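**Student:** Okay, predicted coordinates and the sequence, questions at the end:
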Amino acid sequence: MNTAWALLGIAGILEIAFAYSMKSSEGFTRLVPGLLTVAAGLSSVFLLSLSLRTLPVGTGYAVWTGIGAAGTAILGMVVLGDSAAPMRVLCIVLILTGVIGLKLVSGS
């Protein structure tokens, strides 16, 4: 796997950690989750920026947000008890299909 894609994947996972720790910080009223939110967010954006040195910006950004959105929704269902209604799951599958499609048609 190309280094840029690996960095982008890690950035996407950090985006999920960012969202989860933001929820745990309860509006930045809890110190440790608040610090984790800042660290995960900054790290995610930094790794995204490194991956965009070689990946097309539209592809990189779409994949990053797709990983973050789908991953956070799945984490919410599994860990936080968010709704797992069939239409919601279908929409997540469509996001992941788009992310995979962008990777497959990318020239990198």
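**Tutor:** Looks like it arrived, so ask away. Numbers count the residues shown, from 1 in each chain.
**Student:** only C-alpha atoms for contact and neighbour calcs from this point on.
**Tutor:** Fine.
**Student:** which residues in the protein form helices?
**Tutor:** Listed in chain order, the helices of the chain (DSSP state H) span 3-24, 31-51, 57-79, 86-105.
**Student:** Reformat these into TSV and put mean neighbour count next to each item.
**Tutor:** Formatted as TSV, the helices of the chain follow (neighbours: other Cα atoms under 10 Å):
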stretch	mean neighbour count
helix 3-24	21
helix 31-51	18
helix 57-79	19
helix 86-105	14
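**Student:** ok, second structure coming up, stack it against the first:
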Amino acid sequence: MGWLTNPWTLLVLGGICEMGWALGFKYVRSDAPWWQHAAVLAALAASMALLWVAMKSLPAGTAYAVWTGIGALGVATIGILVFNEPVTHLRILFLALILIGIIGLKAVSGET
């Protein structure tokens, strides 16, 4: 199976697209140019489509948990690094737990 058809690759790409639409929901203002709104909608559609395709091969619960985990971890990290959102020891701890959960779900899935 090529890397572009690997369900885990598709799931990671879907999680990255989820980061795009989630950040777009937060930071694209209502008076932004039309193309910014179109980009948010495209990221939303791509994210859902990639999750859907990945779920054809992966358990639904695992795929959904990993997809949302990637999105949550990525948006929180970008918020900290780019948008100066608060960073505390507990926030870092819980983000690390999300990462551990993603890695753990991949490790126990038995899929390559």
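**Tutor:** Looks like it came in fine. Just so you know, these numbers come straight off a predicted model, no measurement behind them.
**Student:** list the contacts for the residue positioned nearest the centre of structure 1?
**Tutor:** Centroid-nearest residue in structure 1: Gly68, 1.9 Å away (criterion: Cα atoms, centre = their mean). The neighbours of Gly68 of structure 1, taking Cα atoms under 8 Å, 6 or more residues apart in numbering as the test, are Gly12, Ile13, Glu15, Ile16.
**Student:** Wait, the first one touches Trp64, no?
**Tutor:** Same thing as Gly12 of structure 1. Yes - contact criterion Cα atoms under 8 Å: Gly12 of structure 1 and Trp64 qualify, at 5.0 Å.
**Student:** how near is the residue of structure 2 positioned farthest from its centre to Pro86 of structure 2?
**Tutor:** Relative to the centre of structure 2, and counting by Cα atoms, centre = their mean, the farthest-placed residue is Asp31 at 26.0 Å. For Asp31 of structure 2, the distance to Pro86 of structure 2 equals 27 Å [Cα to Cα, to the nearest Å].
**Student:** for Ala32 of structure 2, same thing?
**Tutor:** With Cα to Cα as the criterion, Ala32 of structure 2 and Pro86 of structure 2 are 26 Å apart.
**Student:** what does Trp67 of structure 2 give?
**Tutor:** Using Cα to Cα, we find Trp67 of structure 2 at a distance of 24 Å from Pro86 of structure 2.
**Student:** Alright, I will stop here.
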